[in-house]
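Q: how does the following fold in three dimensions:
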Amino acid sequence: MALYYKESGDRESQRVIVFLHGGGVGGWMWDGVTDYFQDSYCLIPDLPGHGRSAGEPFVSISDTAAYLNRWIMDLAKGRELVVAGFSLGAQILVEMLGQEPELMDYAIINSALTSPLPGARVFTRPLIGLTFPLVRNRSFSRLQARTLYISDADFEKYYEECCRMEKETLLSILEENMSFQVPSGFKKATANLLVTVGEKEKSVMRRSVQQLMNLQERAAGIMFPGVGHGVPLADPALFHRVVQRWLADGTIANEVIRVQT
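A: Next comes the predicted model:
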């Protein structure tokens, strides 16, 4: 596997931040956030089957996590390591922590579904078979883009990537996403963890935050008020302020809601 990735910020910084995007988008979803982290060395890969890594098949969350752990080890070179993941990228991050519990210093897990949906692998394939043509429908894509807070400026990029995505890639991603379970090694992770969800997300997403917090005593949970699935796109400045403060001294900004276990 060889994934495309973009770099930004200070290459000499002692802090490396890796940003993992969600399913159906690309590393570009983090552009508004990484603009605020110019004092860190930021690495933003396109995941398998997405963007400029579309030629690399998406096999599984576990396979992608194993590759990214090896890749990060080579690039971080002993520096402080922070990884932020959103949605599919957050599930991959949870799996990375399970596979290599001592690799990271900080992890920001945004909107990770950790409760498998009943019958996901049984019903996903026939459902996608019926609905896949909608993926390339411009009006449908416009509706999807709004739910993810994708701006008008980024819509053409999003639509182009939707049109390029292969049916088998989409199937693999959705099957993995909806049947994902937290690996046993996650409990052993030594990183400081910030687990986030949007206030307007589905209840299963809020339950996922609670599950991760119950499994990991090092995890702090927060809810972004008034936001659904996609706070890094909806309000990158808020996302940066909250994360930057937490990285600096471990405290939670007053702008968000603390989740209690």
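
Q: only C-alpha atoms from now on, for both contacts and neighbour counts.
A: Fine.

Q: tell me where this protein has strands.
A: Per DSSP state E, the chain carries strands over the ranges 5-9, 15-20, 41-45, 80-86, 106-110, 192-198, 219-224, 257-259.

Q: could you say what helices and strands the shortest one packs with?
A: What it means is strand 257-259. Applying 3 or more CA pairs under 8 Å, 6 or more residues apart in numbering; DSSP states H and E, one finds that strand 257-259 contacts strand 219-224.

Q: neighbours of residue 54, how many?
A: 20 (other CA atoms under 10 Å).

Q: hmm, I typed the wrong one, I wanted residue 142.
A: Residue 142, neighbours per other CA under 10 Å, totals 16.

Q: other residues contacting stretch 82-100?
A: Residues outside stretch 82-100 that contact it (CA atoms under 8 Å, 6 or more residues apart in numbering) are 15-23, 61-62, 64-66, 68-69, 103-114, 177, 180, 182-189, 230.

Q: quick one: distance of that stretch to the chain centre.
A: Relative to the chain's own centre, stretch 82-100 is displaced by 7 Å; criterion: CA atoms, centre = their mean, to the nearest Å.

Q: what about residue 225, how many residues nearby?
A: Using other CA under 10 Å: residue 225 sits among 14 other residues.

Q: just to revisit the earlier point, buried ones among the contacts of stretch 82-100?
A: 15-23, 61-62, 64-65, 68-69, 103-114, 177, 180, 182, 186-189, 230 (16 or more other CA atoms under 10 Å).

Q: a markdown table please, covering the strands of the chain and showing distance to residue 212.
A: Below are these laid out as a markdown table (distance: least, CA to CA, whole Å):
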| stretch | distance to residue 212 |
| --- | --- |
| strand 5-9 | 28 |
| strand 15-20 | 18 |
| strand 41-45 | 24 |
| strand 80-86 | 14 |
| strand 106-110 | 10 |
| strand 192-198 | 8 |
| strand 219-224 | 7 |
| strand 257-259 | 12 |
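
Q: and those: which comes nearest residue 149?
A: strand 192-198 (12.2 Å; CA to CA).

Q: pull out the buried positions in that closest one.
A: 192-198.

Q: what angle separates it from strand 80-86?
A: 20 degrees (axes from the mean of the first three to the mean of the last three CA atoms, to 10 degrees).

Q: what helices and strands are in contact with strand 192-198?
A: strand 106-110, helix 203-215, strand 219-224.

Q: against which helices or strands is the last one packed?
A: The reference is to strand 219-224. Partner elements for strand 219-224 (3+ CA pairs under 8 Å, 6+ apart): strand 192-198, helix 203-215, strand 257-259.

Q: mind listing what's buried along that strand?
A: Quick answer for strand 219-224 (16+ other CA under 10 Å): 219-224.

Q: I'd like the structure of this one too, to check against the first:
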Amino acid sequence: MWEPLASRIESSYRLVIPDLPGHDRSQGAAYRSHDATIEILATVIEKDASTPVTVVGFSLGAQLAVLLAARYPRLVQDVVIISAQAKPTPCPGATLALLRMAAPLARNEKFARLQAKELFVPNELMDDYLRTSRSINAHTLVAAVGENLKFTVPPGWSAFPGRSLVMVGERERVLMRKSAQLLAEAHSRSEIVVVESCGHGIPFQQPERLAVRLQEWLRGAG
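A: Now for the predicted structure:
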């Protein structure tokens, strides 16, 4: 997911890119909830960083970035939120029921390739996508998506003392664009950026532009 961006970030920045529970090298620990996951991520930050960090998250990861900033401001200096849903999806139960039935399809290569196309996964990363897609079990898939669908702006977000950069694709669903606006309006030190010609896949669709914008924003800290 982050390889296109990471390869374009200046070497002066140290990057820590963890696998979330239930994903790739962390597939042995099922995804339970956003709350449980941010406790793990907070531990990672405390172990690997001597000073507060900039947290960057995309989609589900962007929701986790918001939660980390809201609950652990001592660990988070600034936060970059890319395509985070912050308004609950109507009738999530029906969506999750369909997801449970469709979960085994993730192991089907033809279906996985269709999903990869929807996510703008580049050809050079297709093998990695297929491998990680096959490794995600139904429990992790339903738990992670369920948390994603019900996510709302958390208490503490408005009081986060750091900066936030909220990004959303110009071609994303109305719900996503409204979510970006909601997150930006709820945090007084926020800047919102609508990325032209992008859907729900900014790190894959425009990694060069994202890297430039992110580094400019980081240099403006202070």
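
Q: all helices for structure 2, in order.
A: 3-6, 34-48, 60-71, 92-102, 109-118, 126-135, 138-150, 174-186, 202-205, 207-219 (DSSP state H).

Q: residue 25 of structure 2: which of the ones you listed is closest?
A: That would be helix 126-135 among these, by CA to CA, at 9.0 Å.

Q: give me the distance from that closest one to the chain's centre.
A: Per CA atoms, centre = their mean, the centroid offset for helix 126-135 of structure 2 relative to its chain is 18 Å.

Q: re earlier: distance to residue 23 of structure 2 added to the helices of structure 2, as JSON lines?
A: Below are these laid out as JSON lines (distance: least, CA to CA, whole Å):
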{"stretch": "helix 3-6", "distance to residue 23 of structure 2": "16"}
{"stretch": "helix 34-48", "distance to residue 23 of structure 2": "12"}
{"stretch": "helix 60-71", "distance to residue 23 of structure 2": "12"}
{"stretch": "helix 92-102", "distance to residue 23 of structure 2": "17"}
{"stretch": "helix 109-118", "distance to residue 23 of structure 2": "15"}
{"stretch": "helix 126-135", "distance to residue 23 of structure 2": "7"}
{"stretch": "helix 138-150", "distance to residue 23 of structure 2": "8"}
{"stretch": "helix 174-186", "distance to residue 23 of structure 2": "24"}
{"stretch": "helix 202-205", "distance to residue 23 of structure 2": "18"}
{"stretch": "helix 207-219", "distance to residue 23 of structure 2": "22"}
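
Q: okay, the ones you listed, which one's buried deepest?
A: Mean neighbour count (mean count of other CA atoms under 10 Å) peaks for helix 60-71 among the helices of structure 2, with a mean of 23.

Q: hmm, back to that, quick one, which of the helices of structure 2 gets closest to residue 20 of structure 2.
A: Across the helices of structure 2, closest to residue 20 of structure 2 is helix 34-48 (CA to CA), at 7.5 Å.

Q: for the most centrally placed residue in structure 1, which non-adjacent residue is closest in space?
A: In structure 1, the C-alpha nearest the mean C-alpha coordinate belongs to residue 86, at 2.1 Å (CA atoms, centre = their mean). Distances taken as CA to CA, 6 or more residues apart in numbering place residue 110 nearest to residue 86 of structure 1, at 4.7 Å, with adjacent residues excluded.

Q: quick one: what's aligned to the one you found in structure 2?
A: Under the alignment (TM-score structural alignment), residue 110 of structure 1 maps onto residue 82 of structure 2.

Q: check residue 40 of structure 1 too.
A: Using TM-score structural alignment, residue 40 of structure 1 lines up with residue 13 in structure 2.

Q: count the residues that sit near its match.
A: Neighbours around residue 13 of structure 2, by other CA under 10 Å: 9.

Q: now swap in the one 3 residues further on and tell me
A: Residues within reach of residue 16 of structure 2, counting by other CA under 10 Å, total 11.

Q: these two touch, right, residue 225 of structure 1 and residue 257?
A: Yes. The pair residue 225 of structure 1 and residue 257 passes the contact test of CA atoms under 8 Å, sitting 6.9 Å apart.

Q: for residue 26 of structure 2, find the nearest of the helices of structure 2.
A: helix 126-135 (9.9 Å).

Q: which secondary structure elements does that closest one contact?
A: helix 109-118.

Q: sorry, back to before: nearest to residue 203 of structure 1, of the buried residues of strand 219-224 of structure 1?
A: Nearest to residue 203 of structure 1 among these is residue 223, at 12.2 Å by CA to CA.

Q: let me see the contact set for that closest one.
A: Contacts of residue 223 of structure 1 by CA under 8 Å, 6+ apart are 196-199, 256-259.

Q: and it, how close does it get to residue 194 of structure 1?
A: 11 Å (CA to CA, to the nearest Å).

Q: follow-up on the earlier one: and of the contacts of residue 223 of structure 1, the nearest to residue 168 of structure 1?
A: The closest of those, once distances to residue 168 of structure 1 are taken by CA to CA, is residue 197, at 28.7 Å.

Q: measure the closest one to residue 211 of structure 1 for me?
A: From residue 197 of structure 1 to residue 211 of structure 1 the distance is 12 Å (CA to CA).

Q: can you check residue 217 of structure 1 too?
A: Distance from residue 217 of structure 1 to residue 211 of structure 1, by CA to CA: 11 Å.

Q: thinking again about what came up before, over in structure 2, see which of the contacts of residue 223 of structure 1 survive.
A: Among these, the ones still in contact in structure 2 (both residues aligned by TM-score structural alignment, their matches' CA atoms under 8 Å) are 196-199.

Q: and the residues you listed, which two are furthest apart?
A: 196 and 199 (9.6 Å).
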